[in-house]
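Enquirer: here is my input; please provide its structure:
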Amino acid sequence: MTENTPGPQEPRQDPQDAYWRPRDPAQQESAQQESARQESARQESARQESARQDQAQGPAAQPEPEQAQPEAEQWAVHQTAQLPGHEQQQVLFGSAVSGQGQPGVYVPPATTQTYPTPPPPSSPPPPRRAGGLVAGVAVLALLVGGGAGAFGGYLVADHNAATAPSSLDLPKPASQAASNAPDGTIEAVANKLLPSVVQLRTQNGEGSGFVIRQDGLIVTNNHVIEQAADGGSLKVVYQDGQVADATVIGRDPSSDLAVVQSKGVSGKTPVTLGSSENLKVGQAVVAIGSPFELSGTVTSGIVSSLHRPTRAGGDNGSEATVMDAIQTDAAINPGNSGGPLVNMAGQVVGINSAIYSPGTSSRQQGGSVGIGFAIPIDQARRTADEIVKTGKATQTVLGVKVQTDQSGVGAKVSEVTAGGAAQAAGLAAGDVVTKLDDRRIDTSDALVAAVRSKAPGDKVTLTIGNGTRTVTVTLGGQTVPTN
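Expert: This next block holds a predicted model:
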């Protein structure tokens, strides 16, 4: 079927967008002539396109001379491009587009897209194939350019890495001698004390201690060596790695102190003992010991409080073990017990003994929460000296039994020991002690700790009740039983 034959046909997929339109017989001949003229124009355009492609494919190809197109035909093909103000608009041919077409009648294209006027033959437009090649070359150039940029960047980075200074190329600094640490620093304190701090091991535990004599005489806590007191195994590990057996010289469960003697050692470095009397809250201190078997551990902090009544190890934490403690926030953990608390001059001012560990029982091991307690060295020194000289310790006593008053303030005397210091001074059951010298007494433990901080024979003034009565007492002493 020819394209002018009436009958149902699918519209050609033509850039001209053919339509089906109703057509009367009088117009059929005119439509056929117009269609033939346009077909002739399309064939001529295709011939010219083929000639241009042949010319682009090789230098030998020569374009055929173009035949002049009638001026009327050129106008018919390109008239929309030449009409001012009608660029990129639809151009209508023949009948109007409104209304419904009659089936079976093919209508020539009623619309078309406008095209720009072709350039003169002397400068033909680049062929479509060449345009595709240019685009492909552009993409290739882009990819190569990106790769070249990355490679170039790598070369620059490699060059910079080869020429830039590196910490690895700098010479190693000279070794710093331990003695070069400035006085008053933690480093200087550690250098001075570490050779004197030891680890103590029993069959079921371990703790710390420090040397007070060159032949290996050591001060520690009673609860560290308690299991070895009746002949059990006790070993001392020194900072230089030497291990020696040791025996217990004497101990005081009430003050949680003990003295042990290493066997077969000499030339050890003893510590320098300071004074706890002049300590100030906020003063810097260092703790040294073997927490969790980590020997030679150094921590630092400050004195958080003074004269803190604390029930330490031994006798299941009863009132008999209350000490007048130094509170510190230097990290103290299980295994630090018996190790030294040191001021920044490198002098021992306390013996680390206990920590506050919320949520644990007396049989559980807690960790540091920044609340540790140390026995003041003034009290420990007197007790250790008695043990070294006599093998026993003397406990300072007032000669009363006390309990915290129901009002919550003061220590109430519940019983007076016959022939004791309190009875000689006139204290009686029912008296409430609210001060010892200038120290306030809020609880029964506070009174026990205050008395323990003194030596037998010391005189103290006790304030009774609201201060209307005072009593002067000469404190007594008694030998501390070890069993």
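
Enquirer: please make it C-alpha for all contacts and neighbour counts, starting now.
Expert: Noted.

Enquirer: following the lengthiest strand in the chain in sequence, what is the next regular element?
Expert: Using DSSP state E, we find that the single longest strand of the chain is strand 297-311. Past strand 297-311, further along toward the C-terminus, the next helix or strand under DSSP states H and E is strand 322-328.

Enquirer: please generate a structure for the following sequence too, so the two can be compared:
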Amino acid sequence: MTSKDDHSDSPQSYSRGWNQPRSEHPETPNDSSSQNSIEHTQEIPTLSAQAGQAPHEAQSAQPGNSAQPNAQGPYGAAAANNGSGNSGFDPNAYGPNTYGHGAAAGQPGYGAQAGGTYAGGVGTAEAPGVPGGDAEGPKPSKTKRTVGLGTALAMMLVAGIGAGGVAGYVVGNSNSNGGNGTSVSEILNSQPVNNTNSTGEEAAAGTTEAVAAKVTPAVVAIQVISANAASEGSGSIISPDGYVLTNHHVVSGAENGGTMQVTMNDGTKHEAEFVASDANTDVAVIKIVDGQELPFLEFGDSSSLQVGQEVVAVGSPLGLNATVTSGIVSAVNRPVRASQGGGESSLIDAIQTDAAVNPGNSGGPLVDMSGNLVGMNSMIASLSSGTSGEAGSIGLGFASPSNFAQRMAQQLIDNGQVVHPMLGVQVDGRDITDGAHIVSVEPGSAAEQAGLEEGDVVTRVNDRAIEDADSLIASIRGQEFGSVITLEVTRENEDSSREVEVTLPKE
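Expert: Presented below is the predicted three-dimensional model:
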């Protein structure tokens, strides 16, 4: 089944990018009145940092993009904004962080997080007058006093020392008088209290700690260098001889001669080779060269996932290898489309999760609390604007269901390409009505044999409601070859509906 869909008018997109908001720098006035004001105030710069986005591949940093409500999909690095420090204040104390995501070839290194400035005034006040006066006559008003930033900080430091001195005196005095208090030296020289989750015993089954211990050895960070770009992502080892499941957008640069390397959880690096991928479903398979007896993940049954069920995401966001985050299944059967570049787009019938998924997580596993692979993290929604930037997690991550990814991986390994069950209709991608509006039926197709016609509107597949064309496409792709499905169908401008039973073609 094909779609004439055009979703460019959608206010929300799913991507692999982030944006970095511009820092606002207050202008310094030049007139004398402003100078007088400056004598009484000191601007205190504070760091304003923005994190980055899309589970997924790394892209080059884009400086100074403003954030607007919009959504994007899988991930990259933020650009540095250089905020100017004030006199008497060392901006290096708040220097930018420098860990980041990937960068385009020919561009330097990794992106840095940026700092902005916010002005905070430290003012002075006159002492209040005494009502009624006194016998000595009115006292002269006290002159205003100013406190510079350096003085203020010094006063704060001195105050801290003073407080510590008083506390130390009280404790020491109590001990000297036969009290039962404990001295600071005794506390600092005592043994640390054991963390309740770090007792040295094996973690209890079903805990995030146990899941992390089981899963992380079978998750790799992927680095790809092609002729014109570099990208990073994650992958799940799915066999002891080194086959790795990941996203098409992570490894597409290696499809035509790029180089690829994977980093294991223990830091060891191995060369990897491209096997095959499918842009339409954003699924790919690579293989670790000379892989033998490697730890691997077992596939779970994604069709049994329940909303609210706990899950764990593992990957390498922003190049931070073996990062573990946890959350729940927020929704299932969520059709999500993202641009793949070159005019292509991918559509998945996603598992939605609030586990933090960021740029670099793409291709990594979403697992249940038994450590079984139930999804492949592929996209995130963000509030960044434009197509050139990336943003970080806002609690809306999307993963390809494991049942679907497993079938795609098998086809890619066996045949080098994938095929999907086809209904045999074309649908209108514009949201002009509830459901999927059929604009044509292919002769001899499963749809024609079932009696579907142009003008029919599909509103349900089995027990699943169909809101639009993407819902129908994603639903049919998720079916098994040769399966029998029941469609609920209406006609344009008619209230009545009918059920149509369709047998999908065999592979």
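
Enquirer: any idea what the TM-score comes out to?
Expert: The TM-score (TM-score structural alignment, normalised by the length of the first structure) is 0.63; 329 aligned residues with a CA RMSD of 2.8 Å.

Enquirer: now the longest strand of the first structure on the second structure. Mean distance?
Expert: Once fitted to the second structure, strand 297-311 of the first structure is off its aligned match by 0.5 Å on average (mean CA distance after the TM-score superposition for the first structure).

Enquirer: for that strand, name the packing helices and strands.
Expert: Identification of packing neighbours for strand 297-311 of the first structure by 3 or more CA pairs under 8 Å, 6 or more residues apart in numbering; DSSP states H and E yields strand 284-289, strand 322-328, helix 444-452.

Enquirer: now do the helices in the second structure.
Expert: Assigned by DSSP state H, the helices in the second structure fall at 32-40, 149-176, 184-188, 208-215, 248-251, 402-415, 446-450, 469-477.

Enquirer: nearest to residue 275 of the second structure, out of the ones you listed?
Expert: helix 402-415 (6.9 Å; CA to CA).

Enquirer: which part of the first structure lines up with that closest one?
Expert: Alignment note (TM-score structural alignment): helix 402-415 of the second structure is matched to residues 377-390 of the first structure.

Enquirer: same check, this time on stretch 317-327 of the second structure
Expert: With TM-score structural alignment as the criterion, stretch 317-327 of the second structure aligns to 291-301.

Enquirer: contact partners of that stretch?
Expert: 186, 190, 194, 197-199, 206-207, 239, 284-290, 328-336 (CA atoms under 8 Å, 6 or more residues apart in numbering).

Enquirer: any quick ChimeraX command for the buried ones out of the residues you listed?
Expert: Remark: buried members of these, expressed as a ChimeraX selection using 16 or more other CA atoms under 10 Å:
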select :186,190,194,197,198,199,206,207,284,285,286,287,288,289,290,328,329,330,331,332,333,334,335,336
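
Enquirer: and among the helices of the second structure, the most buried is which?
Expert: helix 248-251 (a mean of 29; mean count of other CA atoms under 10 Å).

Enquirer: what's it aligned against in the first structure?
Expert: Going by TM-score structural alignment: helix 248-251 of the second structure matches residues 222-225.

Enquirer: so how far does stretch 354-364 of the first structure reach from one end to the other?
Expert: Separation of the first and last residues of stretch 354-364 of the first structure by CA to CA, to the nearest Å is 13 Å.

Enquirer: residues touching the one residue sitting closest to the centre of the first structure, list them.
Expert: The centroid of the first structure falls nearest to residue 369 when counting by CA atoms, centre = their mean (19.1 Å). With contacts defined as CA under 8 Å, 6+ apart, residue 369 of the first structure is in contact with 331, 356-357.

Enquirer: cool, residue 183 of the first structure as well?
Expert: Contacts of residue 183 of the first structure by CA under 8 Å, 6+ apart are 189, 345.

Enquirer: looking at the second structure, name the residue matched to it.
Expert: For residue 183 of the first structure, the residue aligned by TM-score structural alignment is residue 205.

Enquirer: equivalent analysis for residue 247 of the first structure, please.
Expert: Looks like residue 247 of the first structure aligns to residue 273 there (TM-score structural alignment).

Enquirer: you'd agree that match is up against residue 287?
Expert: Yes - contact criterion CA atoms under 8 Å: residue 273 of the second structure and residue 287 qualify, at 5.4 Å.

Enquirer: and residue 266 of the first structure, what's its match in the second structure?
Expert: Using TM-score structural alignment, residue 266 of the first structure lines up with residue 292 in the second structure.

Enquirer: wait, its match sits on residue 237?
Expert: No - look at residue 292 of the second structure against residue 237 with CA under 8 Å: they stay out of range, at 11.5 Å.

Enquirer: the two: which has the busier surroundings?
Expert: Neighbour count, other CA atoms under 10 Å: between residue 292 of the second structure and residue 237, residue 237 has more, with 27 against 11.

Enquirer: report the contact partners of whatever residue of the first structure lines up with that one.
Expert: When the first structure is aligned by TM-score structural alignment, residue 237 of the second structure is paired with residue 211. Applying CA under 8 Å, 6+ apart to residue 211 of the first structure gives the contacts 196-198, 217-219, 268-271.

Enquirer: just the buried residues from these, in PyMOL please.
Expert: To isolate the buried ones among those in PyMOL, judged by 16+ other CA under 10 Å, type:
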select buried, resi 196+197+198+217+218+219+268+269+270+271
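
Enquirer: is it possible to get TSV of the contacts of residue 211 of the first structure that adds distance to residue 55 of the first structure?
Expert: Shown next, in TSV, are the contacts of residue 211 of the first structure (distance: CA to CA, whole Å):
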residue	distance to residue 55 of the first structure
196	103
197	101
198	102
217	112
218	110
219	110
268	107
269	106
270	108
271	107
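
Enquirer: which among the contacts of residue 211 of the first structure gets closest to residue 428 of the first structure?
Expert: Once CA to CA is applied, the member of these that ends up nearest residue 428 of the first structure is residue 219, at 38.7 Å.
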